[in-house]
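Participant: Just to be clear, the model below is a prediction. Sequence and coordinates:
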Amino acid sequence: MPRKSTPREPATETAARPAWLPDFRPGKGARYLQVVAAMEQAVADGGLSPGDRLPPQRQLAELLGVDLTTVTRALAEAKRRHLVEARGALGTFVAAPTVELAQMVDLSMNVPPPPEGLDFDDLLRRGMSQVLMRTDANLLMTYQLGGGSSPDKAAGALWLAPMLGEVAPARLVACPGAQAALAALILALTPPGGTIVTEPLCYPGLRLAAEQLGRAVASVAADDQGMRPDALEAACREHGARVAYLNPTSQNPNARTMPAQRRRDIARVAEQRGIAIIEDDPYWLLTPHAPPPLAHYSPAHVYYIATLSKCLSPGLRTAYLVTPPAADQGAVLAALRSFALMSTPLSTALATQWVHDGTALALLGNIRAECAARLALARGMLGSLGHPPSAGIHMWHLLPSYWTSRELTQAAHAEDLRVTASDAFHAGPNPPNAIRISLGGVKERARLALALKKLADLLARMPRQHREIVV
C-alpha cells in the first residue's frame, strides 16, 4: 500500500541578516577574508560570543550574496584561526578561546598591526614577482655599496615628501633599519666618551647603542609638550653635549606629540648653539595632523630618520636617513659600513618597488585604519583606567596607586600577558608609575580584545599580598 505523503510545512520567511555580517568594500581584501575579519570584530565587540551558532553555510551565502565556495573558504580560515568549531550535524559554533589564551600574548613589541582583510602572502608574492621582473637577480645576490641605489633614494624621497616636502636624493641614505642609522650617527657625530642629551623617557635602543659605543646619555627636563628649550641649553652647557636625540611624534613610550611651537623653539636652540639633532620619527605617517618635523624648521641641523618598520613591516628592514645639506655624509656612510656593509638587497628592492608602485601607500592606509580600530578597542576595554592616544601603535598607561610598574608587569606575565615596565625607558631612579602597551603584535583583533580585557581585570584588582610561611 503506498505510503501516505505528509504535507510540507509552509516556507518560512527569509532569515534576518545577522548584524555582524560585513558590507563588502573594495580594496579591503578578498571577500572570504572580509567575512573572517567581520567575525573577529564581532567576537571582540561582543556581537558574537563563544557557543553562538552560525547560520548554515547556504543561508550565509544567500545573506551575503556570494557563492557557497566563498563561505566555505571563510569558515575554513575562521577555523584555522580558532574562531569557530564544527560540531557535525549540529552546525558551526563560535569557539571558546581557552587554548589560544593559554599562550603568551605579547603586548610589549612595537610593530604595526596586520590590516583587516589583507592577504599578506599574496601581497608578498606579487611584490617579489615585480622585483624579479624589473631587477637582475644577480644584482640582488651580490655586494652593493651602502647608502642605497638611485631608485632606492628616489623611493625614499617620494616616501618622505608628506613630512619634508621635496628632498634631494643626494641627501638620502637607505639604511638597514633605524637602529643601524642611529648607531651610525652616534659614531659619526660624537667623540668617544661624548654625551648625547635626550628626554627622561626615551627609546631604549638609543641608550643601548650609546652604551655599546662608549657614549653617555644625559636627561633633559621635559614637560607635557616635550623637551624644554631652556633645559636643552642648560644640559648642553653642563655636559658639553653637541648632539640631542628626539622622537617628537607619538613619542615612544608616552605617545605624546610635540606641538609645532615647541619644535620651533627647540630648532632655534639648535641653531643658536650649533647642536646636531637626531630626529627619530617612525610614527609621523601614523599620526594624523602631526606638525612638520624638526627637520622642517632647521634642515641644517637635523638628521632625520624615518623607518618603514613601524608603519609598514619590520621585515622590510629599510629606513631612510636625511642628512643636512652641508653635512659630511661620507663620515656617516663610513660609520654605517663599519658594522653594516649594506642593506639587504632583496628587502630594500621590495620596499623600493612598493613605494614606487603605490603598494606601500595603500598598505599604510590600511594600517592606519587598523591602528584606529585597535585604539578604539583599547579605550573600550580599559575604560577610565587608560589614556590611549588618538593614533599610533602603542599607548602609555598610568597605573593606579596600588600597583607599581614592576609588580604589574610581573603579575601580567603570570597571566600570560607581556607588557613593558616604565623603567625600560627611564634612566635613573623614580621612573613613572606606568606601562607601555603595544597594540600591533597580536595578529587577530579578537585575541587582542580578550588580552586587553584580561589586563583591565588585572588592573582593577588589588595586588596579591605575599606572606612568608613560618614553620
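Facilitator: Done, it's in.
Participant: can we go C-alpha only for contacts and neighbour counts from here?
Facilitator: Noted.
Participant: List the buried residues for stretch 161-171?
Facilitator: With burial defined by 16 or more other CA atoms under 10 Å, the residues of stretch 161-171 counted as buried are 163-164, 167, 169, 171.
Participant: and here's the other structure:
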Amino acid sequence: MEQKLPERLTDGSVNSVRELIRMVEELVADGGLRPGDRLPPVRELATLVGMSPSSVAAAWRSLNEKGLLRGMGRSGTFVVKQTRPSNNIRWRPHFNPGVEAIELSTGFPDRNLLPKIQPRHFKGIDDLSAYSYLDNPVLDNLEKALRGIFEPEFDGFSLTITDGTLDAIDRLLSITTTRGDLVAVEDPGFPAIFDLVEANQGRILAVDTDEHGMTVSSLISALTMGAKVIISQPRAQNPTGASRNDQRMRDIVEAISKYAPQVTVIEDDHSALISGRELNSLAHLLPRQTAYVASFSKSHGPDLRLAAIFGPAELIDELQERRRLGPAWSSRALQRLLANLLLDDEALEQVEDAKHAYQIRRRSIESLLQIPGLTENQRGDGLNIWVPVVNERSAILSLATNGIIVAPGSDFKLTESIQEHIRITLCVSDGMLETIAPLLVSATSYATANWRM
C-alpha cells in the first residue's frame, strides 16, 4: 500500500534534484516517511512534485545509493529502516586498563566452568605435519562426534570447520553477497556481525526483536525491501538472551517462503552446547538455503577457535573451494583436541554442569534485579543478561566506581530506542554475584540527575 505523501513534498517548494534529495532525507529523519513506506512510481511522483521524470529518477538513484530508499522493480520503491551512523568499526571491546576490577563486559565464559583438559585429550596429536594439503578439511573423528551431537537435526547436511563463529559468518557472507546487497540482522544484536556485513560491502537492514528473537512483521519488512541474507541467532541471543520458539520458527519460515523464497539464512548458535533452550533451527524446514553455525568457544574455551557449519552441499563446497586459496583448513591438531573432548564422558558432563550453573546464575540475577515483565518463557538464556536501566552512562559510571565493568547497551543497538540498557556477562562465581548484586540493583536505577562527577 502506497504511503500518502507528506504535503511539504508536493507543495511546489521542491524545484531541483538536490532539493528533492534533501527533502526526502529530512522526511525520513523526522518520521514524515517511515521504514516500509511504498512511494509512487517515478512518473506519478514527477507529476505530484512538479518535476521531470528524469530529475526524480536521478534523485531516487542518489537516495538508493545512500541507503534511504530501495527500488524493488515492479513492487515499487520503499523507505529503508535507518541504522545509526557507523564510525567504521563498531565492535571495540572495552578492555580492562590493568586495574583490579570485576569484569562483566566481555561476553567470555567463566574459565572455571570450562572442561578441564587432561593428557588423554591429546591422544592422536603426535606432530603438526598434516598429512596432505588435499586432505578432507574436517577430521573424521570430529565429524563423527559432531554428527552424533547435532543429528538428526542436520542429517544429510554437509559439514565444514572454520576458525570460530565470526570467521564462519565472514566466509559465508563473502560467497552469498555482493557489493550493496541488503543483509537483515537483529537489532539489538552483536556489533561484530554488523561490522562483518559492512566489511563485505553489504548494507544493513535492522530487524526488531522480542523475547523470541526476530519479529515476523519487521522481518517481512526487510524481506520486501530486498534482503538477500538473514543473520539470526536461534537461541541465547547476544545481547538479549532471547530464544526462538517453535511457533516463531514456523512463522519465520512462512514469511520467507512467501516474500523471499531465495534468501540465504545464516544461523549463529554461538552458545550451542551450553544453551538451556531447545534449538529451533530453520534448517530442517529450509534445508537448501540455511547455514547453521555452532560455536564451541563458550562451552570449551575461546582459545579453541573452532566452529562448525552445517549447510547445503553446494554452499559448503563453494566455501571450501574459496578457502583453499587461503588457510585451506582449520588446525587438525585443534580439531582432534575438540573431537577428543566431545567424545569424552567426563568432559561432556562438565559442559552440562556449566550449562546448569549459568542458568542458576541468570535466575538469581534476574530475581535480584527484579527485571519487569518476565514470565518463565520470557526468561533469557546464555551467558549474558540484557538489563534495562534508567540511564546507561550513569549506570556504567556507578558500577565502574565500585570496580565493576559492564558493557554499554548502545554498543549493540543499530537504531535509537527510548529504553536504555547495559549488558552483564555471567562470568563470575555465584558467591561474587551475591556480593555485587546490591551494586547492580543500585546502578540500574541511577538517573542522570543522581550522578555527580
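Facilitator: Looks like it came in fine. Note that the structure is a prediction, hence the values are computed from the model and not measured.
Participant: TM-score for these two?
Facilitator: Overlay of the two chains. TM-score (TM-score structural alignment, normalised by the length of structure 2): 0.69; 351 aligned residues with a CA RMSD of 3.1 Å.
Participant: before we move on, the earlier item: which one among the buried residues of stretch 161-171 of structure 1 gets closest to Glu407 of structure 1?
Facilitator: Within the buried residues of stretch 161-171 of structure 1, the smallest distance to Glu407 of structure 1 is 39.8 Å, found for Met163 (CA to CA).
Participant: who touches the closest one in this structure?
Facilitator: Under the criterion of CA atoms under 8 Å, 6 or more residues apart in numbering, the neighbours of Met163 of structure 1 are 284-285, 292-293.
Participant: possible to save the buried residues of stretch 161-171 of structure 1 as JSON lines with distance to Ser149 of structure 1 and secondary structure?
Facilitator: Formatted as JSON lines, the entries for the buried residues of stretch 161-171 of structure 1 read as follows, by distance: CA to CA, whole Å; DSSP: H, G, I helix; E, B strand; the rest coil:
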{"residue": "Met163", "distance to Ser149 of structure 1": "22", "secondary structure": "helix"}
{"residue": "Leu164", "distance to Ser149 of structure 1": "21", "secondary structure": "helix"}
{"residue": "Val167", "distance to Ser149 of structure 1": "16", "secondary structure": "coil"}
{"residue": "Pro169", "distance to Ser149 of structure 1": "10", "secondary structure": "helix"}
{"residue": "Arg171", "distance to Ser149 of structure 1": "13", "secondary structure": "helix"}
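Participant: can you put these in TSV and add distance to Leu399 of structure 1?
Facilitator: Conversion of these to TSV gives the following (distance: CA to CA, whole Å):
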residue	distance to Leu399 of structure 1
Met163	34
Leu164	37
Val167	43
Pro169	46
Arg171	44
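Participant: Most neighbours of all the contacts of Met163 of structure 1, which one?
Facilitator: Within those, most neighbours by other CA atoms under 10 Å means Trp284, with 26 neighbours.
Participant: Now the terminal residues of stretch 44-64 of structure 1, how far apart.
Facilitator: Between the opening and closing residues of stretch 44-64 of structure 1 lies a distance of 21 Å (CA to CA, to the nearest Å).
Participant: which part of structure 2 lines up with it?
Facilitator: Using TM-score structural alignment, none of the residues of structure 2 align to stretch 44-64 of structure 1.
Participant: longest single helix anywhere in structure 2?
Facilitator: In terms of residue count, the longest helix belonging to structure 2 (DSSP state H) is helix 345-369.
Participant: Run the chain-centre distance for that one.
Facilitator: With CA atoms, centre = their mean, to the nearest Å as the basis, the distance from the averaged C-alpha position of helix 345-369 of structure 2 to the chain average is 23 Å.
Participant: buried set for that helix?
Facilitator: In helix 345-369 of structure 2, the ones that count as buried by 16+ other CA under 10 Å are 347-348, 350-355, 357-359, 361-362, 364-366, 369.
Participant: Just the ones of the contacts of Met163 of structure 1 in helices?
Facilitator: Going by DSSP H, the helices hold none of the contacts of Met163 of structure 1.
Participant: Contacts only, for the residue nearest the centre of structure 1.
Facilitator: Residue closest to the mean C-alpha point of structure 1, counted by CA atoms, centre = their mean, is Pro112 at 2.8 Å. With contacts defined as CA under 8 Å, 6+ apart, Pro112 of structure 1 is in contact with 309-313, 367, 371, 393, 440-441.
Participant: on contacts alone, who are the packing partners of the longest helix of structure 2?
Facilitator: Based on contacts counted as 3 or more CA pairs under 8 Å, 6 or more residues apart in numbering; DSSP states H and E, the elements that helix 345-369 of structure 2 packs against are helix 297-300, helix 332-342, helix 430-444.
Participant: and Leu9 of structure 2, which of the ones you listed is closest to it?
Facilitator: Each of these has some distance to Leu9 of structure 2 by CA to CA; the shortest is helix 430-444, at 43.7 Å.
Participant: which residues in the stretch 1-150 of structure 1 form strands?
Facilitator: Secondary structure of the stretch 1-150 of structure 1 by DSSP state E, counting those that start in this stretch: the strands cover 84-86, 92-94, 105-106.
Participant: what span of structure 2 lines up against the last one?
Facilitator: Which is strand 105-106 of structure 1. Strand 105-106 of structure 1 corresponds to residues 102-103 of structure 2 when matched by TM-score structural alignment.
Participant: average gap between the matching stretch and structure 1?
Facilitator: Stretch 102-103 of structure 2 differs from its equivalent in structure 1 by a mean of 1.0 Å after superposition (mean CA distance after the TM-score superposition for structure 1).
Participant: Pull the residues that contact that stretch.
Facilitator: Contact with stretch 102-103 of structure 2 is made by 96, 403-406, as judged by CA under 8 Å, 6+ apart.
Participant: if you set the cut-off to 6 Å instead, what comes out?
Facilitator: The set of residues that contact stretch 102-103 of structure 2 without belonging to it, under CA atoms under 6 Å, 6 or more residues apart in numbering, is 403-405.
Participant: Looking at neighbours, which among those residues is most surrounded?
Facilitator: Taking other CA under 10 Å as the neighbour criterion, Ile405 ranks highest of the contacts of stretch 102-103 of structure 2 with 24 neighbours.
Participant: Tell me who's in contact with Ala242 of structure 2.
Facilitator: Shown here is Ala242 of structure 2, whose contacts under the criterion CA under 6 Å, 6+ apart are 211-213, 236, 380.
Participant: would you list those in a markdown table and tack on distance to Thr224 of structure 2 and secondary structure?
Facilitator: What follows is those, written out as a markdown table (distance: CA to CA, whole Å; three-state DSSP):
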| residue | distance to Thr224 of structure 2 | secondary structure |
| --- | --- | --- |
| Glu211 | 23 | coil |
| His212 | 21 | coil |
| Gly213 | 19 | strand |
| Ala236 | 27 | coil |
| Gly380 | 30 | coil |
